[in-house]
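1. Whatever this is, show me its structure:
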Amino acid sequence: MNERPLVLVTVGTDHHRFDRLIAWVDAWAAGAGDRVRCVVQHGSSRAPEHAEARDFLDHAELLELMERAAVVVTHAGASTIGEARRLGRLPVIVPRDPTLEEIVDGHQIDFLRRIADKGLVVACASEEDLHGRLDALLDDPRRYLLAEGDSGAAQAAAVRRTGTLIDTLMAVASGPSDAPEPEAAEAGEWPEVTVVIATRDRPELLRTAIDAVLAQDYPGEIHCLVVHDQAEPDHGLALEKDRRRVSVTVNGRTPGLAGARNTGILAATGTLVAFCDDDDRWLPGKLTAQVTALRATPGAVLACCGIRVLYGETTVDRTLDRRTVAFADLLRSRLTELHPSTFVLRRDALVDGFGLVSEEVPGSYGEDYEFLLRAARHGVIVNVPDVHVEVLWHQRSYFAQRWRTIADALDWLLERFPEFRLVPAGRARITGQIAFAEAASGRRRAALRWAARTARANWREPRAYLAVAVALRLVGADRIVRFLHRRGRGI
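-> This is a model prediction of the structure:
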């Protein structure tokens, strides 16, 4: 450990100010003088005068400082507490207080009470209490280091899981997110964006997609990385001109879309990464609008936008009339407006945070939704409520085995995200889809069981009754799917 103990204070990126904690720490830092190094990540709160002020720390930098810190002081945020314990630190916690407008409700106080009773953190109720805890550090710099074996991943995961469930319950009860509209983009150079286009045997559509990416009015550099999946690479696509370049590689991971995207993510050179399917087309202002929204929103990890669905002779615009999307929003609804060809992400939050595209989803069905759920658990998703991408939906029939794969994938999703149990309507939506897929694959008994389960959870869920109709052979599954697709929707 360094000669001077490092005190790390972090309050996250919530737009609610936490000036109270910053002032308490800053007063202590003034008295401690040169005996300690105190780094304060203050977010939207007032910057300290005596401690080192940092408005934002990216995830990698935060973890690096945690590993070096003698103590981590923070609010009652589950993710930060879990990371601190995983790195062997006993966190010192001051919860945000809703009566002081530091947060919208009292869930941090409730959460802190639960984990403090189990000895997982040190709770502070007053400025004097916090100063006393920090003074103890000057006498014993190892006071807040966990004993060997006391910082296991299981305990850290338990802290994060408890906190996430409480956060989700509060968010579900409060309804859809309604955060303030982003302001102007932060100053500085426009970051380089790596656009990952995974492709397989669609050369004409691919060239259209690439041309649309290169034609963006974005002021910064764009690197279009084409990842050929289970196909010979077309090196004739490579070019470099002005602030645009195209390079070509092959999928070196699991065959399929998820592995191809991950190959591109890991090879990306830009600080931002975007996805574009090889049969979709970006409209000219897409990238500028989304990067502006990302840079204007502290804590944002991913940006989306509206889409224009092209299905045969039908054109349907799908936009989401909100500026941010929370985890609870995605539990309620898939929000299909959030199409992967609209995704623009901070690469560090992806690689060092919520993780790559899952290559474990059965048949890769719904991997985009699973990816969105993990992203929303990790940080803020911002949305530009305008159409900036044209999405081509192909006319095709699903064979029985494909429907079975869909049912397996959705069942896997429910197991992966137990939070769906907190949102009956959202869980019924998934179970209704499983019922429909089982019916379409000819598994009548399984379809009726899932349909009954869906109706018990939410009798208004229409997929339950569609599944029954298909199971009883009153209507064909493909006919229903085509009907929905002509309206820009899916089952």
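2. Please count neighbours and contacts with C-alpha atoms only from this point.
-> Will do.
3. ok, and what's touching stretch 404-424?
-> The contact list for stretch 404-424 (Cα atoms under 8 Å, 6 or more residues apart in numbering) reads 165, 168-169, 172, 331-332, 361-366, 370, 426-427, 430-431, 433-435, 437-438, 441, 457-458.
4. Another for comparison:
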Amino acid sequence: MVLVAVGTDHHAFTRLIDWADGYALDRPDVRVLVQHGASAAPSAAEGTAYFEPGGLGAAMGRAAAVVTHGGPATIAEAREAGHLPVAVARDPELHEHVDDHQLCFVSRLDEAGLVRSCSSYQQFRTTLDKALAQPRDFRLPAPSGAGTATAAHRAGRLIDLLIGTREARPDRPLPRAREDAHWPEITAVVPTRDRPDLLRRTLEHIRAQDYPGTVRTLVVFDGTDPDRSLERDDGRRPVRVLANTAAPGLAGARNTGILAAETELVAFCDDDDLWLPGKLRAQAAVLCAEPATELVCCGIRIAYDGATSDRVLQRSTVDFADLLRSRLTELHPSTFLLRRSALLDGCGSVDEEIPGGYGEDYELLLRLARRAPIRNVGEPLVRVLWHRRSYFGGRWQTIATALRWLLTAYPEFRLVPRGYARVAGQIAFAEAAAGRRGAALEWCTAALRARWTEPRAYLAAAVACGLPAAAVLRALHRRGRGI
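-> I've put the predicted structure just below:
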């Protein structure tokens, strides 16, 4: 069965009804069911004006292919039912709607691969024939939730990505710690590899936290023998040493620590970063006061080549759309304090399949932000060291591969030109630094098509033409910036 849904708008959508009738006549062996709403009923296809509550989702579940108008909720419900929708946008010039928002919306979704749009009957017929002949190309993985409410929520998120409403959303102030607050135990997970001096300094700063509760530290050695001399049992600041038992790399080491933790609150700290004294107290106060909050971050103080610069996000709430638009470097993994259950019983652990493990922290931020807004303490409470011993320093091909993976894993980037241009520009720079001039220029073009003011594209082009990538990075790092 082919299901065609025109929604509930009061404008007639005669064009799509005629296409459905035409397809029913051209393919008499295919059942075509049309939910026609305010439009005249079809003459050749079967028709119903509206479904009972839950009926549209049930019909989508039975259908071999689903055609929708350009309404976000209908498209989202079709995707929720496991279909890659065939979408036909209402055209205001044909008096099918009051404005062109469906044309813009469907066009952007089609570019992102979230729908298959059709603008002519011939294209409509060809696309439906393909959907029936090659159903796997028009099916999606089983979603985590179901129903109209979930579909409408997802539609709202897509609309937010398209129109960018950060300025219209008031920022929520952070709660303050109560005098009689109960301070829960926290586990600090510190992955490490071949940096013993930096590691010992990191552990000293964790012990020096002015947090009133217990802070347990798990040091996870990745690819090296654990140093048992670091272990201590001194009441409220105990330290345990583990070997990474998951996939080699930072993601696996973090997961080893998460699984070994016995507390609900878990914090990350890289072995070359330092927590400043008030970090845990400020963040834990938020999680204690807000049970629905799953992750709290804070600002950072970047140290590079003898200079320091503060990166502080001047807002206390960050959502998924914000993170698509910008990486928000301030939300560094060493600032994370999160609920362990949000990973193990929610969005899943740190992804160990990302190529080379690059950007695993950003990908985890995106997943957590899909579930609930992230909260941020607007103070620089972590000192982050940028240096040439960074694991990904110079691993340009790994970086380029991982960023391409990210764009595939999150097609929503296509809905946010600024965010897509940023990642494309990063890929271009990595390819240029790796000496792959042709690939670099291709990604420069992709970035500039999305947003002609994207600075990374111009920097990448300069590197592709001979400017040393190391010189560019040094200049940026002195200002507390990166690519």
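5. Can you calculate the TM-score here?
-> Here the TM-score for the pair of chains, by TM-score structural alignment, normalised by the length of the second structure, is 0.68; 354 aligned residues with a Cα RMSD of 2.9 Å.
6. okay, how far is it across stretch 342-349 of the first structure, tip to tip?
-> 17 Å (Cα to Cα, to the nearest Å).
7. what does stretch 351-370 of the second structure give?
-> 15 Å.
8. what does it correspond to over in the first structure?
-> Mapping stretch 351-370 of the second structure onto the first structure (TM-score structural alignment) gives residues 358-377.
9. Equivalent analysis for stretch 212-228 of the second structure, please.
-> Counting by TM-score structural alignment, stretch 212-228 of the second structure corresponds to residues 219-235.
10. buried residues in the matching stretch?
-> Buried residues in stretch 219-235 of the first structure, counting neighbours by 16 or more other Cα atoms under 10 Å, are found at 221-229, 233.
11. Quick check: end-to-end length of that stretch?
-> Using Cα to Cα, the end-to-end distance of stretch 219-235 of the first structure comes out at 26 Å.
12. now that stretch, how far from the centre of its chain.
-> Relative to the chain's own centre, stretch 219-235 of the first structure is displaced by 24 Å; criterion: Cα atoms, centre = their mean, to the nearest Å.
13. any chance you could map the strands in the stretch 201-350 of the second structure?
-> With DSSP state E, counting those that start in this stretch as the criterion, the stretch 201-350 of the second structure has strands at 215-221, 239-243, 265-268, 274-275, 295-304, 307-311, 317-318, 337-339.
14. can you redo the ones you listed as TSV with distance to residue 77 of the second structure?
-> Output for the strands of the stretch 201-350 of the second structure, formatted as TSV (distance: least, Cα to Cα, whole Å):
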stretch	distance to residue 77 of the second structure
strand 215-221	43
strand 239-243	45
strand 265-268	35
strand 274-275	45
strand 295-304	29
strand 307-311	40
strand 317-318	26
strand 337-339	30
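15. now for the ones you listed, which one comes closest to residue 468 of the second structure?
-> Counting by Cα to Cα, residue 468 of the second structure lies closest to strand 295-304 out of the strands of the stretch 201-350 of the second structure; the figure is 19.0 Å.
16. So which elements touch that closest one?
-> Applying 3 or more Cα pairs under 8 Å, 6 or more residues apart in numbering; DSSP states H and E, one finds that strand 295-304 of the second structure contacts helix 279-289, strand 307-311, strand 337-339, strand 374-385.
17. Residue 176 of the second structure and residue 284 touch, don't they?
-> No: Residue 176 of the second structure lies out of contact with residue 284 (Cα atoms under 8 Å); the separation is 10.1 Å.
18. Tell me the counterpart of residue 424 of the first structure in the second structure.
-> Aligned by TM-score structural alignment, residue 424 of the first structure pairs with residue 417 of the second structure.
19. ugh, typo on my part, it should be residue 461 of the first structure
-> Per TM-score structural alignment, the equivalent position to residue 461 of the first structure in the second structure is residue 454.
20. Could you report the separation of its match from residue 426 of the second structure?
-> In terms of Cα to Cα, residue 454 of the second structure sits 10 Å off from residue 426 of the second structure.
21. These two: who's more crowded?
-> Shown here are residue 454 of the second structure and residue 426; by other Cα atoms under 10 Å, residue 426 has more neighbours (26 against 22).
22. got TSV for the buried residues of stretch 219-235 of the first structure, with distance to residue 240 of the first structure too?
-> Shown next, in TSV, are these (distance: Cα to Cα, whole Å):
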residue	distance to residue 240 of the first structure
221	11
222	10
223	9
224	10
225	12
226	14
227	17
228	19
229	23
233	18
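23. And for the helix or strand that contains residue 162 of the second structure, what's in contact with it?
-> Using DSSP states H and E, residue 162 of the second structure maps to helix 148-163. For helix 148-163 of the second structure, the external contacting residues (Cα under 8 Å, 6+ apart) are 54, 57, 72-77, 80, 105, 321, 412, 415-416.
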